[in-house]
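1. Give me a model of this one.
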Amino acid sequence: MYRPVIRLLLTCPLRVGLLLCSLVLFVPNSLGQDAAISGSERPNVIIIFIDDMGFGDVGFNGATGPKTPHLDQMAREGMQFRDFYVGCAVCSGSRTALMTGTHYQRLNMAAVLFPNSNKGLHPDEVTIADMLLDAGYATKCVGKWHLGHLPPCLPTYQGFQSYFGIPYSNDMWIDPANRLADDIVLREGVTLEQLRAGEKQKNQVPLMRDEEVIEYPVDQSTITKRYTEEAIRFIRQHRDEPFFLYLPHTMVHLPLAVSDAFKNRTGKLIWDAIEEVDWSVGEILGELRRAGLDERTLVIFTSDNGAAVGSSLPLRAKKGSVYDGGIREPTVMRWPGRIPAGTVCREVAASIDVLPTLAKLCRAELPQRPIDGHNIWSLMSGAKGATSPHQTYCLTHGPGTVRSGKWKYYPWPEGQSGRKADRSARDHNQGDRPSVQLYDTVADIGETRNVANEHPGVVQRLQAAWEAHNKELSANRRPAADLIRPKDALSPSRPGTPGRRSNSSVAPLDWASVEPGKTYPSSSVANLVKQPFTLTCKLSGDLASGVVVAHGGTLTGYSMYLHDGQLTFAVRQSGDTIRRVSLPLGPASDWTIVASVTPTAIRLKVNDNRAEVWQGDGRLLRHPAEDLSIAFDSKMPVDPEGPTRRFDGTIKSIRFQID
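-> So this is what the prediction gives:
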């Protein structure tokens, strides 16, 4: 009965609203108590939600690259969930499902929101923070929100008493409608006048406190460390009362960045970023121990979707796909004395189950509106004979999927990526080739052998569940919220792509005049879309290493680099599709290198006597947005597996031509 009052207060000016809220929280609640959890046993709750971390990125799931000692220790002290699913294979849909216990499609939320989106999570929906705030918990969000970057969808309108973080993905841009703090910190030469005039660049995002931008562009190399420090301050401030901390890290989403302590730690930037996230987990758990809160705090660690850069192995596919590599996540839950240590749950559970489970544990009221999750405390507590509450877990993201026990069903044929819907074939068989997919995830965790033809009864049952789920979901949708933009706000449209050459004042680049250590506008380089080209470099230097040339970033581009005596030419055609051609340099210290991209191959030649070829169309599908860099990579790496250091040899010449 107190929800409308609290929600109204949260939409007031922040300082006044929070003061009044603190008084309202002393009013007794009708909390729907569970006799099994007494008031003194209500746990503090910390949810650590990583961005784009794959199943195979952590030691407790077999990672051999990055070291994750703190997560591995957390797994020894808690319970691993080996079959834990999120509600979407990308950002916003996954966060919606976690925060509301409800499929994102039911709430008419987009799978991914952008700074130019005009919708967000409706404030009438009950989030975990809403529910726990009503139950007397202090609440805070630290990190990536991505459920709406303007009122009434910011965290402070969704049950969080305070917020510190980046409001969406770190590869996006600032919306001129966001309110600027009076003491905003401006970086990288940006002026207040430019910002008010609509300055925005891709990969340059704002840092917010509550409802104001306090830094632009945020220094992403410090963000994991600053999130961790902010989270620890909140724990210390609220150690004597129940609290809910939601820590959705920005990393390890592209563009990757790490603090000085983790730079060049492993040889791969993605591994450096994973290790810094692991460090953060260790700092949080260490603070709980020091504060005497260890046995009073439930900590849940998981990821929003599969790996974009890292590893989802041994699962099939990665981020964006509804194969398991896109939606089955590394997950640990830890509550000393309540969750049995060193245990593994192999029952199907999901992020939509977190909210109803916390309602039980924290003696809070479930939302009156229907949700899709179930209480999984019997699984978490290791109750004898406990089984998944999901007879079928249906996910309608992309082309869709159903998990039921050991079975994983796809109502579409093989040959797709699992990212986009193809509603064509619906017959269960077309000759000997099934038009649907069925995998035994216990016997075949990598989903390599389609057994649909061998189990027609299972296919029929899961197809019926799929159709019933879609019918019910379509009939019971609820609205998203309209973002409120000031009337005089400038457009939030996506920043223009320099490669479109809309700026006719930029002169064509004279490659003969390029200098090491400098950058050149991408718009000065000839249009590369589906164009064959050749890059010729003359280099020298004993044991030279580093980036020779880079043009592009996390969406598309090419780079050439030397590392450990190996020369690599990498072409990022789009997103996570990167083609690499490599050669050992041998004992020579002077090299003439010719790298070419054609409709049939990517070729690499050194000193006219060694050649390596990748067979296939290597041409770029779009022009790089990031500038051309000589002897270093100025922003985000084209190839995350390449070195981050500047080239320490000598570049005698670079020639480039469209063939």
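2. Please make it C-alpha for all contacts and neighbour counts, starting now.
-> Noted.
3. How many residues are close by Lys538?
-> When neighbours are counted by other C-alpha atoms under 10 Å, Lys538 registers 17.
4. Quick check: the closest residue to it other than its chain neighbours vs Glu612, distance?
-> Among residues not flanking Lys538 along the chain, Thr592 sits closest, at 4.6 Å (C-alpha to C-alpha, 6 or more residues apart in numbering). To Glu612, Thr592 is 14 Å away according to C-alpha to C-alpha, to the nearest Å.
5. can you check Ile327 too?
-> 36 Å.
6. In terms of packing, which of these two has more residues around it?
-> Higher neighbour count among Ile327 and Glu612: Ile327, with 33 against 15, using other C-alpha under 10 Å.
7. tell me the contacts of the more buried one?
-> By C-alpha atoms under 8 Å, 6 or more residues apart in numbering, Ile327 lies in contact with Tyr85, Val86, Gly87, Cys88, Ala89, Asp304, Asn305, Gly306, Lys319, Ser321.
8. this one as well, want them side by side:
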Amino acid sequence: MRTKWLNSSLLIVATMIFFSCKISSKLEVKPPLDMKQQPNIVVIYLDDLGYGDLSCYGATEINTPNIDALADGGVRFTSGYATSATCTPSRYALLTGVYPWRNKNAKILPGDAPLLIDTEQQTLPKLLSKAGYQTAIIGKWHLGLGSGNVNWNETIKPSPNEVGFDESYILAATQDRVPTVYIENGHVVGLDKNDPIEVDYKKNFEGEPTAISNPEMLTMKWHHGHNNSIVNGIPRIGYMKGGNDAKWSDVDMADHFLKKAQDYVKNHKRNPFFLYYAMQQPHVPRTPHPRFVGKSGMGPRGDVILEADWCIGEFMKTLKEEGLLENTLIVFSSDNGPVLNDGYFDEAVEKLGKHDPKGGLRGGKYSLFEAGTRVPFITYWKGRITPNVSDAIVCQIDLLASLGNLVNRDEKSTDSENLMNTFLGESNKGRDNLIIEANSHTALRSGDWIMIPPYKGEVINKNVGNETGNSLEYKLYNLKIDVGQKHNLAKENPQKLKELMVVFENLKQ
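-> Model prediction:
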């Protein structure tokens, strides 16, 4: 009896072990990349936000609690850079990992420009797609569309969808440029085919009102350059006719993009996704929703910064509610430094008060000085990143190589460096050298030093009032002791200048 019982017990145990092994072997069969272990990736990109525009970067006259929460829970970089002091070049670098000065066409584009990124070129969304990610852009594009002479009334190709994005919901260029319509996966949203869109950046369409011919129609007065077609009472850059049903509502734009970003997260939460959430604030025209009008005390510019902070807070709530916060890496930054008067009279200068958008830096948008390219830069991943402040030199151009490393897609890139450990707060090692750019002029950040070569051109941008960094002599600054770039050391330290000139020329080859 005992022998029978033992045999039966052994048979049962053996049977259990057999089926357990079968089940276990099935569970261990994984695809080459276990996507459940890969984090979602979100890049939140603001437009013209300055180094000193956030309370987490020292602002005292404005409070940005939701962005501060990212900084308090992540890594706040004190030497984080866009590649360029203007939008199109910075966006090109972020998505391609290539310095924009290598592409002669990487300049501020009109709204009808052809696609700047070659469809055969490596891009961040392409790289992540190869790693199994679903990819999307929601917000500002400004990297061109089509291959020239876009027909806005048909499918627009190539578009973001042809350079790696599975889904795209964008404004073609900027809020102050025509066409003033949303474009979803290459199609104008809400277009009435009986009211076709026409766009021209050289001449107006007969009988169409402009800021010059019909100033009585304006709700916002233009300062420079923004005096063409009028949409929603706002004069724009460029001329547009038709498409009335498709035109966006400026004051609802922030809410509109936020809802799209939230819906995207909800619809794709089951698999890893990459979302490039490119917000339009605080670029002109600054059109805060009525909920935010007057809230900052600094006019529309301050109000839209508060609006952007609120949007980010709402987006973060969505990640939390959907159970995604602990598995999402967020990168927050801006495409270039600040500018106050960039085309409209909106009291940005008059109501600035004690606020310093530059955060003690010199220059601003369009400038080779630090405030042109040194921008807020934060990485956040709840439970993975230990809160920290880092002085490491990092740049948006490095996201391609770094995120590629994170998802096990190490691929060669021209200029992008793998700084993933730095972005995760696990290393203080950043770049040794970085080339920055403004209006096709370049300069070198190397360690604590920055060297600006001599360039011809205006010293002050006469339209916006920012210093350009142009002069007929070399400029050399030690940023460790002179972050405001007040003391040019080129003549006092010729040996260091010569050393950096050699580094600069070697890097540009």
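9. TM-score for this pair?
-> Remark: TM-score between the superposed chains equals 0.74 [TM-score structural alignment, normalised by the length of structure 2]; 412 aligned residues with a C-alpha RMSD of 3.0 Å.
10. From the contacts of Ile327 of structure 1, pick the one nearest Ser582 of structure 1.
-> Checking these against Ser582 of structure 1 with C-alpha to C-alpha, the nearest one is Lys319 at 26.3 Å.
11. and Asp118 of structure 2, what pairs with it in structure 1?
-> Using TM-score structural alignment, the partner of Asp118 of structure 2 in structure 1 is His122.
12. Ignoring the adjacent residues along the chain, who's closest to its match?
-> Nearest to His122 of structure 1 is Ala481, by C-alpha to C-alpha, 6+ apart, at 4.4 Å.
13. now Gln281 of structure 2
-> Closest to Gln281 of structure 2 by C-alpha to C-alpha, 6+ apart is Asp47, at 5.4 Å.
14. I'd assumed Ile270 was in contact with Val309 of structure 1.
-> Yes. Assessed by C-alpha atoms under 8 Å, Val309 of structure 1 is found in contact with Ile270 at 6.9 Å.
15. before we move on, the earlier item: okay, the helix or strand containing the residue nearest to Lys538 of structure 1 sits on what stretch of structure 2?
-> Using DSSP states H and E, the secondary-structure element containing Thr592 of structure 1 is strand 590-597. Aligned by TM-score structural alignment, strand 590-597 of structure 1 corresponds to no residues of structure 2.
16. For whichever helix or strand comes after that strand, what is the distance to the chain centroid?
-> Per DSSP H and E, the first helix or strand lying C-terminal to strand 590-597 of structure 1 is strand 601-606. Distance of strand 601-606 of structure 1 from its chain centroid, counting by C-alpha atoms, centre = their mean, to the nearest Å, is 34 Å.
17. residues in structure 2 aligned with the helix or strand that strand 601-606 of structure 1 is followed by?
-> Per DSSP H and E, the first helix or strand lying C-terminal to strand 601-606 of structure 1 is strand 610-615. Counting by TM-score structural alignment, strand 610-615 of structure 1 pairs with no residue of structure 2.
18. List the buried residues for strand 610-615 of structure 1?
-> Ala611, Val613, Trp614 (16 or more other C-alpha atoms under 10 Å).
19. try stretch 280-294 of structure 2
-> In stretch 280-294 of structure 2, counting by 16+ other C-alpha under 10 Å, buried: Gln280, Gln281, Pro282, His283, Val284, Pro285, Arg286, Thr287, Pro288, His289, Phe292, Val293.
20. Quick one: residues in contact with it.
-> Outside stretch 280-294 of structure 2, the residues touching it (C-alpha under 8 Å, 6+ apart) are 46-49, 139-140, 174-176, 234, 250-252, 254, 299-301, 303-308, 342-344, 346.
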